[in-house]
Structures are given as structure tokens and as C-alpha cells.
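Colleague: Next one to model:
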Amino acid sequence: MTGNSSKETDPSDPEHREVGRGLLDEEMGPSSSMAHLYRGEIHRMKLWRERLDRTTNWAVIVLAAILTWAFSSESNPHYVLLAGGGVLSTFLGIEARRYRGYDIWRSRVRAFQKNVWAYGLDPSQGLADEDWRTHLSDSYRQPQLKITRMEAIAHRLRRVYLPLLTVLLAAWTVRITAFADVPWPASAAIGRIPGGVVISTVLVSYGVLLFTALRPRTWHAETELLSEDLREE
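Modeller: Alright, predicted model coming up:
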């Protein structure tokens, strides 16, 4: 412990506003209100992370069930796979909404980590955000979503749903070519809807999702693990 805990500070002193400077002192130890607040935000973030994972698990289970049923018999219609794409899109919408909520709590946790804990461990690098107290106070006074719906959808597409939908598209392509009684593209027909129209609709829909996920954009979501730092033993 350092001796700074017994030193009186002037509230008007700019250093007094830097909570991180006294992080390792007795008055700012693990029993402080700041530490309890941080643990509370970690718990809340964890709950929303579990909600995201729960939706993803259901999406994977539904995809596996649809693939199994679609290829279990040649008489099973191929458009069940397309219906599965609609179900996955519904899960995507639900998960994007949950991700917007998750980002609120994650941004608070990252504010503590970058401006309190990181600063307390190594003050030489300064604060990540000089106005972090103001921003955090505003978040507590009036919680607001920080990212758009389209950004949340793009994030979840990149992380989870674009690979799942790609697997579904590949399975549907195999189903209407290798496992069809009639030649392609007539094998893709749904009732009176010609196969060419169905194929065009599917490809356009997938193209829109691909563009949404991969187009360049400014990301406002709180950063996650985006790089590697592999240590050599």
C-alpha cells in the first residue's frame, strides 16, 4: 500500500478527479463503492451475454434439426430449408436487439477498465477518455442505446449468422441439384413460383445480408477482442 491514503486532497485539484490515481490506496481498495459498482456492472453484462448465447444456441439447434429433416428423405420439400432461413433471420433480429442492450453494460465495464483499473496499474499511459466520468454519469442518469439496429445486425451477422446462413444456402443448393427428381432450375420451384424466380430471390436476399455484414462502416459498439498478442514461451 502507498502512503497517499493519509494525504488530504483538495477537491478542486484536477488530480482529485482521477479516481484511478488512488486505486491501490486503502480508501480505494476492493471494499470501496467503486469496486462494488464495477462488480455490479460485470454481473449485468454477464446476464446479457448469456441471453445472446441462448439465442445463438437455439439458432444452431434449429439449423441442425432442419438440415437433418430436409435430407432424411427425397420426398421432403426443399423449401423447408428456405423456411429455416426465415427462422434464422428472426433469431438474428432478436439477437441484434439484445446486443444493443448488451453494449450498454459492456461500455460501462470498459469505461471502468480503461480509466480506473488500467490507470491505477500504470498511470504513465494516461486516461483513455479524459471525460469518462461525465460520459458515465450521463449513462447512469439516462441510459441510452449507443449503436444502431443495422450495426447490431451487421455485428451478429459477422460473428454468428452469416456462417449459419451460408451453410443453409449451400445445403439448399445441394438439395435442389443432387437430390432433385427434376432438372435444375425447375427443381427450385415452389408451387406455381418458377425455379428461376425462387433462385433469384434467394441470391438477392443473401447478397443483401452479405452487403450489410461486410460493407465498410464506422463501428460504435464497444470494442471486443479484435487482435492477437501471442506470447512466446
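Colleague: switch to C-alpha atoms for all contacts and neighbour counts from now on
Modeller: Noted.
Colleague: Name the next helix or strand downstream of the longest helix belonging to the chain, please.
Modeller: When the chain is parsed with DSSP state H, its longest helix is helix 33-70. Once the chain leaves helix 33-70, the next helix or strand it forms, by DSSP states H and E, is helix 79-112.
Colleague: Check which element follows that following helix along the chain.
Modeller: Counting by DSSP H and E, the next helix or strand C-terminal to helix 79-112 is helix 118-121.
Colleague: tell me which residues in that following helix are buried?
Modeller: Buried positions in helix 118-121, judged by neighbour count with 16 or more other C-alpha atoms under 10 Å: 118-120.
Colleague: what helices or strands is it leaning on?
Modeller: Helix 118-121 sits against no helix or strand, with contacts defined as 3 or more C-alpha pairs under 8 Å, 6 or more residues apart in numbering; DSSP states H and E.
Colleague: following it, which helix or strand comes up?
Modeller: As assigned by DSSP H and E, the chain's next helix or strand after helix 118-121 is helix 132-141.
Colleague: Okay, angle between that following helix and helix 79-112 too, please.
Modeller: 130 degrees (axes from the mean of the first three to the mean of the last three C-alpha atoms, to 10 degrees).
Colleague: which residues touch helix 132-141?
Modeller: For helix 132-141, contacts defined as C-alpha atoms under 8 Å, 6 or more residues apart in numbering pick out 108, 111, 115.
Colleague: To compare with the earlier structure, here is another sequence to fold:
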Amino acid sequence: MGEETDEFKPEGKEERDVAEKAAYDRSELLSLLQQYYRGEMSQSATFLGRLDLTVDWAIAVVTAILALSFESRGSYLLLIGMVALTMFLIFDVRRYRMYDAYRARVRLIEENVLANAFDPEGLPLTNWREEIANDLKHPTYKVSYLETLARRLKRIYLPLLVLLGLAWLFRITIFVPDETWNETAAIPGIPGEIVVSIVGAFYLVLFALAFWPRERKAKGEFHGQASDAWKKAD
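Modeller: Below you'll find the predicted structure:
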């Protein structure tokens, strides 16, 4: 049996640079972009689905807490609901940043390849190929943690938390007329005054995070605001 002449050498230059041809061949590049675009769209849709699932669970928890809190004497269930929503918010922020990272790559291809194919007026970002290559080698988030936190708070979680807060205020004041507010607000081992102070400080922090003026860094075409550079360094 003769020796094979076309032996595969995984350490060879040609094998290592298997996609190098696509950088200089237009048809190869377009074929590669087609598959890559589909993959990024799939990843983006996956993380968007996870975001929706997190929000669905948050709404379900709020609904259950509101239904159960007025059937028991203690007001602690509403406090548990606030903590649970805060945990959902933390998970949501991480998932949104992952979703936004994939979405940004998709938009970069749409802006510089698809839009230019339909109307060749020039490229919004002339070095878009280098940008994608760098991001694939060293992936980074495109929006900061605080900006994502503020965005998700204002759009989804702050209204839910305000709803729980109003229910809690009603629960410790009007709902139990034969007790004072500090008696109703108290939980085992913690006086009502301290509980109210902690809850009040919690909501002050929430509103400060959501509405504190800050420069927009994310690339958001639909918001009518100038955005920062496509790729964030931090």
C-alpha cells in the first residue's frame, strides 16, 4: 500500500490559515459572511429568548407575591419579592450585555455589507473587517454595566419594583388598621422603623441608578442619540 501524498498536517501553514483565502477572494468572503451572519443571528436570538424568559419569571413572581402577601399577616413576602426582583435584574443585566455583544456584530455586518449592497454610498465604518476580527479574537461588551442596569430598570424592573413598593406601603398602613405602621412593617428581629428606612434607601438607590444623568455610550440607532465608538474597551 503506497504512501499518501496529500497527508493532512495540522501544524502546517496552509492548514492553520484555512480561511486566509477568504480575505482576498470576494466569493469566498461572501460565502463565509453568509454563514457567519446566520450564526451571529442565531446567538443573538438565543440570548434574546433568555432575556424574555427572565422577564416572564419576574412578572410571574410579582403576580404570586401580590396574591399571597394579602392573605398572610406579615408584610415580609413583599420584601422577599423585592429581593427576588433584584436578583432577576442582576441576571437580566448580564444576559442583556451578552445579547447586545452579538447584536452589535450583526448590526455591523448589516450596516457595512447589506446596506452597502442595496445602496452603495460608502461604508459607515471603513475598517469594519478589522473591527469584527478584533472582536472575535478578544470579545468585549459594547455597553457598560451601569448603562445596562439603568436601561433595564427603566424599561422593565423599576415599574415592577414600584408596584411591589406601593403594595407594601398599602400593606403596612391601610390594610391593617388595628396596628401602627411600624408594628406592621416590623419583621422578626428588626424593628419597623429600620425596615422602612432600609426599603426607603433601596428605592432611592434604584431611582438614582435609573435616572441619574449620564452620557449614552451604547450604539442605539433607534434612540436618536449620538453613540460612542462601536467597540468598548472596558
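Colleague: ok, back up a step: any chance of the buried residues of helix 118-121 of the first structure in TSV, with distance to residue 195 of the first structure too?
Modeller: Shown next, in TSV, are these (distance: C-alpha to C-alpha, whole Å):
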residue	distance to residue 195 of the first structure
118	59
119	61
120	64
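Colleague: tell me which of the residues you listed is nearest to residue 215 of the first structure?
Modeller: Proximity of those to residue 215 of the first structure, judged by C-alpha to C-alpha, is greatest for residue 118, which lies at 33.1 Å.
Colleague: Next, find the distance separating the aligned partner of that closest one in the second structure from residue 109 of the second structure.
Modeller: Under the alignment (TM-score structural alignment), residue 118 of the first structure maps onto residue 115 of the second structure. Computed with C-alpha to C-alpha, to the nearest Å, the distance linking residue 115 of the second structure and residue 109 of the second structure is 9 Å.
Colleague: same deal with residue 38 of the second structure?
Modeller: In terms of C-alpha to C-alpha, residue 38 of the second structure sits 11 Å off from residue 109 of the second structure.
Colleague: can you check residue 78 of the second structure too?
Modeller: 46 Å.
Colleague: Have a look at the two and say which one is more surrounded.
Modeller: The neighbour count for residue 78 of the second structure versus residue 109, taken as other C-alpha atoms under 10 Å, is higher for residue 78 (24 against 19).
Colleague: So what does the more buried one match up with in the first structure?
Modeller: Per TM-score structural alignment, residue 78 of the second structure is aligned with residue 81.
Colleague: mind checking how far its match is from residue 68 of the first structure?
Modeller: Counting by C-alpha to C-alpha, the gap from residue 81 of the first structure to residue 68 of the first structure is 10 Å.
Colleague: Could you check what's spatially nearest to the spatially most central residue of the second structure, not counting adjacent residues?
Modeller: What sits nearest the mean C-alpha location of the second structure, by C-alpha atoms, centre = their mean, is residue 96, with 1.3 Å. Nearest in space to residue 96 of the second structure, with sequence neighbours left out and distances taken as C-alpha to C-alpha, 6 or more residues apart in numbering, is residue 51 at 6.7 Å.
Colleague: counterpart of that neighbour in the first structure?
Modeller: Using TM-score structural alignment, residue 51 of the second structure pairs with residue 52 in the first structure.
Colleague: which ones are touching its match?
Modeller: 95, 98-99.
Colleague: What is the burial count for residue 220 of the first structure?
Modeller: 12.
Colleague: Residue in the second structure paired with it?
Modeller: Match for residue 220 of the first structure (TM-score structural alignment): residue 217.
Colleague: In three-state terms, how would its match be classified?
Modeller: At residue 217 of the second structure the chain is in coil, as set by DSSP: H, G, I helix; E, B strand; the rest coil.
Colleague: thinking again about what came up before, if I line the two up, what does the residue nearest to the centre of the second structure land on in the first structure?
Modeller: In the first structure, the residue equivalent to residue 96 of the second structure is residue 99, according to TM-score structural alignment.
Colleague: Contact partners for the closest residue to residue 37 of the second structure other than its chain neighbours?
Modeller: Excluding the flanking residues, the one nearest residue 37 of the second structure by C-alpha to C-alpha, 6+ apart is residue 106, at 6.6 Å. The contact partners of residue 106 of the second structure, by C-alpha under 8 Å, 6+ apart, come to 37, 40-41.
Colleague: Map residue 167 of the first structure onto the second structure.
Modeller: In the second structure, residue 167 of the first structure lands on residue 163 (TM-score structural alignment).
Colleague: thinking residue 47 of the second structure is in contact with residue 98, fair?
Modeller: Yes. The criterion here is C-alpha atoms under 8 Å, and residue 47 of the second structure meets it with residue 98 at 7.0 Å.
Colleague: Residue 97 of the second structure contacts residue 142, doesn't it?
Modeller: Yes. Taking C-alpha under 8 Å as the definition, residue 97 of the second structure is a contact partner of residue 142 at 7.4 Å.
Colleague: Between these two, which is the more surrounded one?
Modeller: Of the pair residue 97 of the second structure and residue 142, residue 142 is the one with more neighbours under other C-alpha under 10 Å, namely 25 against 20.
Colleague: so the counterpart of the more buried one in the first structure, which of the three states?
Modeller: Aligned by TM-score structural alignment, residue 142 of the second structure pairs with residue 146 of the first structure. Here residue 146 of the first structure is recorded as coil under three-state DSSP.
Colleague: picking that back up, what about the match of residue 167 of the first structure, neighbour count?
Modeller: By other C-alpha under 10 Å, the residues close to residue 163 of the second structure number 14.
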